[in-house]
Structures are given as C-alpha cells and as structure tokens.
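*Asks:* fold the following for me, if possible:
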Amino acid sequence: MNPQLQLARLLQLASPALPVGAYTYSQGLEWAVESGVVRDEASAGRWIADLLRHGIGRYEAPLVFALMAAWTAADAAEVACLNDEFLASREAAELRAETAQMGFSLCRLLRDLRDDSLAGVAAAVDALPEVAFPTVWAGIAAAWQIDPQAALTAYLWSWAENQVMAALKAVPLGQAAGQRLLAGLGRQIPTVAVDARKLPETGWSNFTPAFAIACARHETQYSRLFRS
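*Replies:* Predicted coordinates:
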C-alpha cells in the first residue's frame, strides 16, 4: 500500500470521528474527579500519564501489537485467544461493556466501509461470540498494511486524546490546558509504544488497583456524564 494512503488510513482509525462512541467513556476518570483525586490540570496529567505507562502501556498496548501479528499471520486461533484474554482482563462491568460495545460498533463499520480488503477480518470476527475493541481495531490496521509501530503509537494517542477530552468536561479544564496535557503525553507515547512492542507476554500486566476501584465505584456514582 502507498505510504501516504497508509497514513491516511491510520489517521482515520485514530480519529475521534470513528463511530464507536469512545467519547461517552471516561474509564474511571469521572469518579477520580468526583473523589477529588483529579481536581486540576496537574492531577489530571498525573492520572492519565500513570495509566499510560503502567496500565494501557503494559497490557493493552502489547496486546494490540500481538493482535496485529496474529491478524497478519492469519492465525485465527491466536486472535480468538487474545480477544478472550482482553475481555477477561476488564475488572469492572462498565469497562467490559465499553470494549464490547465499541467492538460491536467497529464490526458494524467493517461492513459499512464496503472495503474488500477487510472481508477476511469481517469473516473472522463473525466467528467470535463477543469481540473486544482492540481485536477489531488491530484487524483493520493489519488488513490496511499499516506499520505496527505507527499503529501502536496512534492507538495510544487516540486513547490519551479521549482521556484528555473527558478531563476537559469533568474537571473541567480549558482548551489550552488540554493541549498542554496532550503535548506532555505525546512526548511519552513513542517510548511507551516501543517498550510495549518489546514486552514479552509473560511481562504483560494490568495491575492498577486504584484504576480498577475508580471504574467499579463509577458504576454507582450518582451524578455523571460518562458511561464508564
């Protein structure tokens, strides 16, 4: 595939316009605001950066890379195994519902795009009883022949951007603060992506207790804007 077309496809996958409803989720950040743990630009930056390095960077990111490798090798059994592992790793009901809903929406988009190069991905996810968002996202990225390192960087950027947008609404923060947060996170993302690609599966870990507690407590939060 033409490198410029690969870039355009990657920007499409990482865009907030991707119709999967990511903007409706905060992944526990809203409860962190409610509890006072996140209260300003500095504390929002610490919360998101800690999750980037110690949460998504050490589990979801290497899993996305492994999924891309499995899709490229047409290893349906490995894709199914990694998909099940990710679903099982979601500690809170809202987190699990989030990835299943976004996965479902992305599966629907597979067909709406009417792209013959995605037919194999569509057929494979149809065989799975429930599909996690990273599974479908990695499948599309692999089918579009996007460089795995670039794909992983964009995946992390998309997650960070969504977290910052949630902070802008929930704290709330101004637009300039949001751009400062994104600039700081952007400096960290390349290193996190490289480290994730090198991390063996035996080293994967999503052990982030405060994050899990925040996600669980959000389920009974009285007043909220977000679904997680």
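
*Asks:* from now on I want contacts and neighbour counts done on CA atoms only, so please keep to that.
*Replies:* OK.

*Asks:* the residue nearest to the spatial centre of the chain and Ala76, how far apart?
*Replies:* For the chain, the residue nearest the mean C-alpha position is Trp159 (4.9 Å; Cα atoms, centre = their mean). Separation of Trp159 from Ala76 (Cα to Cα, to the nearest Å): 26 Å.

*Asks:* and the helices in this structure?
*Replies:* 3-14, 29-35, 41-51, 60-72, 76-89, 93-112, 119-126, 133-143, 148-170, 175-198, 209-218 (DSSP state H).

*Asks:* could those go into JSON lines alongside distance to Gly21?
*Replies:* Shown next, in JSON lines, are the helices of the chain (distance: least, Cα to Cα, whole Å):
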{"stretch": "helix 3-14", "distance to Gly21": "13"}
{"stretch": "helix 29-35", "distance to Gly21": "16"}
{"stretch": "helix 41-51", "distance to Gly21": "20"}
{"stretch": "helix 60-72", "distance to Gly21": "19"}
{"stretch": "helix 76-89", "distance to Gly21": "18"}
{"stretch": "helix 93-112", "distance to Gly21": "7"}
{"stretch": "helix 119-126", "distance to Gly21": "19"}
{"stretch": "helix 133-143", "distance to Gly21": "11"}
{"stretch": "helix 148-170", "distance to Gly21": "11"}
{"stretch": "helix 175-198", "distance to Gly21": "20"}
{"stretch": "helix 209-218", "distance to Gly21": "18"}
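
*Asks:* nearest approach to Arg227 belongs to which of the ones you listed?
*Replies:* Distance to Arg227, taken as Cα to Cα, is lowest for helix 93-112 among the helices of the chain, at 7.2 Å.

*Asks:* how far does that closest one sit from its chain's centre?
*Replies:* Computed by Cα atoms, centre = their mean, to the nearest Å, the separation of helix 93-112 from the middle of its chain amounts to 12 Å.

*Asks:* that helix packs against which elements?
*Replies:* helix 76-89, helix 119-126, helix 133-143, helix 209-218 (3 or more Cα pairs under 8 Å, 6 or more residues apart in numbering; DSSP states H and E).

*Asks:* I'd like the structure of this one too, to check against the first:
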Amino acid sequence: MNDPSRLALIRLLQLASPALPVGAYTYSQGLEWAVESGRIRDEASAGRWIGDLMAFAIGRFEAPLVALLMHRWVEDEVVEIKRLNGDFLASRESAELRAETVQMGFSLNRLLADLADPALATVRERLADMPEIAFPTAWSGIAAAWKIAPGDAVAAYLWTWAENQVMAALKAVPLGQAAGQRLLAELGRQVPAIAETALALPENQWSNLTPAFALCSARHETQYSRLFRS
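*Replies:* The predicted structure is shown next:
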C-alpha cells in the first residue's frame, strides 16, 4: 500500500534539492561582498553571518511568508496570494535581490509546465495571472499542492537557504568541505526552533530589518570581481 506521507517526504526532498533547476547556486545574497569587505573571513564569521541572517531575517519574514502562503494556496485565496507575492517583491532591499527572486520564480513556474503533474494544475493557472512571481510564492504553491505539511515545508525552506549560503561561502571565503559540513550541522541544529517561531509569528510581527545585509547586497551590484549574481 502506498504511504501518502512518504510520497510527501519524497516531494519535499525534490523541492529542497540543489538539483531544482532555478539557479539558486548562482546567488550569494550579498555574502560575496561581505567576504570582499572583510566581514566574513573564516568559518566562525561565516557561521555568525549566515546564522544571524537566518534567525533575524529569513526566519522572521520569508519563512512565515511561506507558511502563510501555503495556507492561502490550500484555500485558493487568489487575492491574498497576489498580495503576499507583491509584498515580498516590494520587500527586496536591492535590485539584485529583486531580480533574484523574480528569476527563480520564473524558472520554478516554467518547471511546473515541464513536470506535467495534474496535482499542480491549479498552481499553474493561478501563477499565469501574475506578471512577476516571487520564488516563495511558486515554491509554497507547489508544496501545498503536493500536500506537504507546513512545518516540514518551512524547515526544508530554511535548510535549503542555509545550504546555498554555505555553498557560496565555500567558494567565496574560501572554506574546506569539512568546514562546510560543520557549518551545516550547526545551522541545521538551529532550524527547528526558527521554523517553529516562523509558523507561529503573526503577520504584523514579521520583520526583515537587517541593514548590514541590505548594504552588502547593494554594494555587490558594483563589486569589481564577482563569482555570484547577487
């Protein structure tokens, strides 16, 4: 007998996989400038930067947004989905960050058609009406359509973001593979508590106020030598 919860787990692993063809590996979200400016210079400083950003920005804005969007997708509340999509686009502090989420949202939307999964038909239809799609909007729609539990989805979303940041640090600092695994182990330890907070955080308490992150992202736009697109 097929176990629906096991299939949901497999689908979640697919959504969280680095193989998801959205180009996430090409972005550092300002981390490359943080390295250039000396804010990140070794394993310890990379861990502090990524951990603080996950706790105080991603975990308090993007993660609760994903959770709320999943509920809106389940209820097919199109007006609310569009509002939250617009709010996220407006929240991007630099041109690079905005371009990043729009490009990744576009790529994920294109993947919807390639997958040809009947379960995703409604998501494809709703996204077709949006001129610009933020990545969390498309990602949460797929997660909801695949009947992934919101708590699991938010934890996986945080993990995927942290993993991509660590991979960027490995290249930009640079760090060794063992250092990367130590960072992932510590960041992974933090994910459950951050996810739990995100799931319970009311919208009027969301915040992504991280000035150093915003400045690093903006400065990256004019960085002379770059490996990453943001």
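
*Asks:* returning to what we had before: quick one, which of the helices and strands packed on helix 93-112 of structure 1 gets closest to Leu11 of structure 1.
*Replies:* Among these, the nearest to Leu11 of structure 1 by Cα to Cα is helix 133-143 (10.8 Å).

*Asks:* mean deviation of the closest one from structure 2?
*Replies:* Compared with structure 2 after fitting, helix 133-143 of structure 1 has a mean deviation of 0.2 Å; criterion: mean Cα distance after the TM-score superposition for structure 1.

*Asks:* now do that helix: which elements does it pack against?
*Replies:* Short answer (3+ Cα pairs under 8 Å, 6+ apart): helix 133-143 of structure 1 packs on helix 3-14, helix 60-72, helix 76-89, helix 93-112, helix 119-126.

*Asks:* same list, those, but as TSV with distance to Thr24 of structure 1 please.
*Replies:* Conversion of these to TSV gives the following (distance: least, Cα to Cα, whole Å):
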stretch	distance to Thr24 of structure 1
helix 3-14	16
helix 60-72	20
helix 76-89	19
helix 93-112	9
helix 119-126	24
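
*Asks:* how about these in CSV, adding mean neighbour count?
*Replies:* Shown next, in CSV, are those (neighbours: other Cα atoms under 10 Å):
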stretch, mean neighbour count
helix 3-14, 15
helix 60-72, 23
helix 76-89, 17
helix 93-112, 18
helix 119-126, 16
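
*Asks:* nearest to Ala196 of structure 1, of the ones you listed?
*Replies:* Short answer: helix 60-72, nearest of these by Cα to Cα, at 4.7 Å.

*Asks:* that closest one vs structure 2 - mean distance after superposition?
*Replies:* For helix 60-72 of structure 1, the mean distance to aligned residues of structure 2 following superposition is 0.4 Å (mean Cα distance after the TM-score superposition for structure 1).

*Asks:* Glu219 of structure 1: which of the helices and strands packed on helix 133-143 of structure 1 is closest?
*Replies:* Nearest to Glu219 of structure 1 among these is helix 93-112; the distance by Cα to Cα comes to 6.9 Å.

*Asks:* compared with structure 2, how much does that closest one deviate?
*Replies:* Helix 93-112 of structure 1 sits 0.1 Å off on average (mean Cα distance after the TM-score superposition for structure 1).

*Asks:* which part of structure 2 lines up with that helix?
*Replies:* Aligned by TM-score structural alignment, helix 93-112 of structure 1 falls on residues 95-114 of structure 2.

*Asks:* so what touches the matching stretch?
*Replies:* Defining contact as Cα atoms under 8 Å, 6 or more residues apart in numbering, one finds that stretch 95-114 of structure 2 is touched by 21-24, 27, 29, 89, 92, 120, 124, 127, 132-139, 217-218, 221, 229-230.

*Asks:* please, a ChimeraX command that selects the buried ones among those residues?
*Replies:* This is the ChimeraX syntax for the buried subset of the contacts of stretch 95-114 of structure 2, where burial follows 16 or more other Cα atoms under 10 Å:
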select :22,24,27,29,89,92,120,124,127,132,133,134,135,136,137,138,139,217,218,221,229,230
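
*Asks:* what does Phe226 of structure 1 align to in structure 2?
*Replies:* With TM-score structural alignment as the criterion, Phe226 of structure 1 lines up with Phe228 in structure 2.

*Asks:* show me what Ile56 of structure 1 aligns to in structure 2.
*Replies:* When structure 2 is aligned by TM-score structural alignment, Ile56 of structure 1 is paired with Ile58.

*Asks:* quick one, what contacts that match?
*Replies:* With the criterion set at Cα under 8 Å, 6+ apart, Ile58 of structure 2 makes contact with Leu158, Asn208.

*Asks:* any idea how far it is from Ile50 of structure 2?
*Replies:* Counting by Cα to Cα - Ile58 of structure 2 and Ile50 of structure 2 are separated by 10 Å.

*Asks:* likewise Pro18 of structure 2?
*Replies:* Pro18 of structure 2 is 18 Å from Ile50 of structure 2, by Cα to Cα.

*Asks:* okay, the two: which has more neighbours?
*Replies:* Ranked by neighbour count (other Cα atoms under 10 Å), Pro18 of structure 2 and Ile50 place Ile50 first, with 20 against 15.

*Asks:* got the contact list for that one?
*Replies:* Ala162, Gln165, Val166.

*Asks:* which ChimeraX command selects the buried ones in those?
*Replies:* The buried subset of the contacts of Ile50 of structure 2, as determined by 16+ other Cα under 10 Å, is captured in ChimeraX by this line:
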select :162,165,166
